[in-house]
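Peer 1: what would the 3D arrangement of this be:
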Amino acid sequence: MSWLLEHASAPIKYRAITEIARTADPTSPEVDWLPYSHRSAIRLAVTQTRDGMWNQSVLSIPGRHSSDFTGVGTIPAVRRLAEYGWTSDSPPLVFSRRLLFRLLAEDNDPAFTFELGTKTKDDDLVRRTRGLFREAAAATLAQMGYENDPRLRGAARRILERTVSYLNSPLGEKPWMRVGNSHVLAPESAPPSIYTLTMLSRMPIFRHEHFSEVERIYYWITQPLPRQEVVQLFGKKMVPQPHLIMGDVLPHRNAVDADVPFALTWLETMARLNFLRRNDGWMKLYERFVDDRDRNGIWHPHKGLERPTTTHPWAWSTFPLDDGSAAESKFTDVTFRIGLIGKLLGREIELI
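Peer 2: Have a look, this model is predicted:
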């Protein structure tokens, strides 16, 4: 803990103090200023436009080699600010709220397809895009703390009903259909997405009210992951759907090593869902992270000395929260996440 407080960025310090050590209240004047002092967070916030959006985009993320937030979409930007520790009543998050709630609507208005819109009218792709944005917006609003808002609860109920109905249907038992030489998901397929899992992980009361439905999702996401790429048929087009979860996305340590930030995002989400402690495989992978810490509790990678990077769009908002400009700060993000997951598991955290 002392190492994090010395070397980590202000947002990580704030969250370590308030969420892991819990030695201060999040609203305490001694610490509540920390998230808003971080230069990267300020730089991201001031690029928001008056309509509450970033770059007239919803889900876009900066390029892999981008050193700033160029091209970032509204949902990744809002989630990154929330991960930095900015509260839902901070101006950028307040300004984005209207759009996020609008995206929850059950309509297929092409005006709300933004960066995924097409010049030619395509009702199938509009339906796909609106569904994608709807689930991502629900996940973001849940993360912002709007669980009790009836608009979010209504959207969450519809998303969950649609998902569980699919899982319990004959199509859920045999999800793949053959098109030419490829196996794809049928247009009406609705498996759980990473957005749905994130939404549920941030709505504990809602989960309790829909316990059996959430349990059904657990059994789905722990089944063996199919080998084929997740592609879904929309009209005559086959569209990649990497956000859909067709099984266990973290079956072994090679999957962890391939993308450490996403692995931690997944383990944290599973911990919030109370799924992590029930799954021996995931717990072993988490314990491996714990074992990779040194005597001071600092995590180090198995190979090399570089900070881990991610290629997963949903993990972008969670990593990194530290600019990593100094050698000592390269591993603060992973060290923080290990502690946070441990706290979510109910473990006693030793403040070294």
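
Peer 1: going by C-alpha atoms from here, please, whenever you check contacts or count neighbours.
Peer 2: Noted.

Peer 1: doesn't L244 make contact with P192?
Peer 2: Yes - under the contact definition of C-alpha atoms under 8 Å, P192 touches L244, with a separation of 6.0 Å.

Peer 1: which residues sit in contact with the closest residue to F319 other than its chain neighbours?
Peer 2: Excluding its sequence neighbours, the residue lying closest to F319 (C-alpha to C-alpha, 6 or more residues apart in numbering) is P261, at 6.4 Å. Residues near P261 by C-alpha atoms under 8 Å, 6 or more residues apart in numbering: P308, T309, T310, A315, T318, F319, V334.

Peer 1: count the neighbours of the fifth one for me.
Peer 2: Residues near T318, counting by other C-alpha atoms under 10 Å, number 22.

Peer 1: how near is it to R293?
Peer 2: Computed as C-alpha to C-alpha, to the nearest Å, the T318 to R293 distance reads 20 Å.

Peer 1: show me the strands in the stretch 101-250 of the chain, by range?
Peer 2: Secondary structure of the stretch 101-250 of the chain (DSSP state E, counting those that start in this stretch): strands at 176-179, 182-185, 231-234, 237-240.

Peer 1: I'd like the structure of this one too, to check against the first:
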Amino acid sequence: MDLPGRHVIPVSWLLEHGSEPIRYRTLAELAPRDRVAPGSLESLAEALVASKAVSAVVKKQRDDGVWGDNFTALAPSKTLGLKDVGTVPQYRRLLQLGVPRTQRAFRLAERVFFRVLSRDEDPALWFEYQKLVKGTPEAAPWTREQLREAATAALGESGFEEDPRLRGAAHKIANAVSQFLRGDLAAKPFVRVGGQTVLHPEAHPPSWYSVAMVAAMPSLRRERAGFTERLGHYLAQPAPKKEYSLLLGKKAVKPQHLLLGDPIDADAKGNAKDIPLALHYIELLAKMGALQWAPVASRVLARLVADCDESGVWRPKNLRTVPKALNRISYHMFPLHEASKTADDRVVDVTFRLALIARLLGWELQYV
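Peer 2: Coordinates of the predicted model:
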């Protein structure tokens, strides 16, 4: 199944059926300028900031800018002592909801992010990894890298692309990933230790955060075009199926954020098991200009687009619920439309996301 290269953008339908975030982003990012009435964006922005979806996130932020007493957690966990979703996912969710960058919640969190990027040695900046680093000092370098990648991705998505602090952090991350992609470890990243499969200690593969960083920073992609292309080809290959761990000192940790290839699980017809994850990944590849090299992601996108009606609304057969996320990595971007009572509610998010991806890919667009 080939990608069509054209798409119908259902602007009127999204404005009628979408929640405040969907309506605002449709008008701001998808609608032709001549269909945006004077003052309409401003009034929608006011409604968005006051909406339940935004309030549910903002009210959980502490005065120091932190959410959930942690930095990167995608869900609460009693086992790990995590009370709620962490600072980076919540910040990124506000971005995806379309909240204006001038809101106080952003400024508070950004202070924390820039402290993480600095050489600040405050133990509190280890966040949920304080216990791990204290008990296993060998985990400190890996932990610092993960926290900085997450902060860099969030700041890049928020428009700090030209900030010298962010540029320095981004190039450092890109250097590490580029070295991995150029070396032998890209093809054979695992070793056996004590009867278990672990990531080679010198391997620095891309992560959801580093890929999001590249996708969010056009200037970085221009300056490092060769690296971006190598990364795109790497992300197009199938991810390994085997279970593996990170060995930090004597402690084995299951990584949740690494990308050793295309993570989309789909059948031959392009039906993805985790549609939110697939849409998130496809959007990242589209921003990077790398979708053309990814056969599974392209097949899934073709399937999703084929299930749209003549108005561009996603209408798959036998859909009884909103597509469920099996991996919480898509928490920040799906769903943006919280209601799920009606048949239209169930398809709003995918319809919006497909329209956005079609625009990113430069397809021929028709607006209705």
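
Peer 1: sort out for me which of the contacts of P261 of the first structure are in helices.
Peer 2: V334 (DSSP state H).

Peer 1: which among the contacts of P261 of the first structure gets closest to R288 of the first structure?
Peer 2: Nearest to R288 of the first structure among those, counting by C-alpha to C-alpha, is V334 at 12.5 Å.

Peer 1: which position in the second structure pairs with that closest one?
Peer 2: Under the alignment (TM-score structural alignment), V334 of the first structure maps onto V350 of the second structure.

Peer 1: and if you look at I205 of the first structure?
Peer 2: Counting by TM-score structural alignment, I205 of the first structure lines up with S219 in the second structure.

Peer 1: and for R347 of the first structure?
Peer 2: Structural alignment (TM-score structural alignment) places R347 of the first structure against W363 in the second structure.

Peer 1: and R157 of the first structure, by the same measure?
Peer 2: Using TM-score structural alignment, the equivalent of R157 of the first structure in the second structure is H171.

Peer 1: that match: what's it in contact with?
Peer 2: The contact partners of H171 of the second structure, by C-alpha under 8 Å, 6+ apart, come to L220.

Peer 1: ok, now how distant is it from E149 of the second structure?
Peer 2: Plainly put, H171 of the second structure is 11 Å away from E149 of the second structure if you go by C-alpha to C-alpha.

Peer 1: which residues in the stretch 101-250 of the first structure form helices?
Peer 2: 123-143, 150-167, 170-173, 194-201, 204-209, 211-221 (DSSP state H, counting those that start in this stretch).

Peer 1: go through the ones you listed and name the closest to E83 of the first structure.
Peer 2: The nearest among the helices of the stretch 101-250 of the first structure, by C-alpha to C-alpha, is helix 123-143 at 9.2 Å.

Peer 1: the closest one vs the second structure, average distance?
Peer 2: For helix 123-143 of the first structure, the mean deviation from the second structure after alignment is 1.3 Å (mean C-alpha distance after the TM-score superposition for the first structure).

Peer 1: around N318 of the second structure, how many other residues sit close by?
Peer 2: There are 6 residues near N318 of the second structure, going by other C-alpha under 10 Å.

Peer 1: oh, I was asking about P141 of the second structure
Peer 2: By other C-alpha under 10 Å, the residues close to P141 of the second structure number 11.

Peer 1: cool, thanks, signing off.
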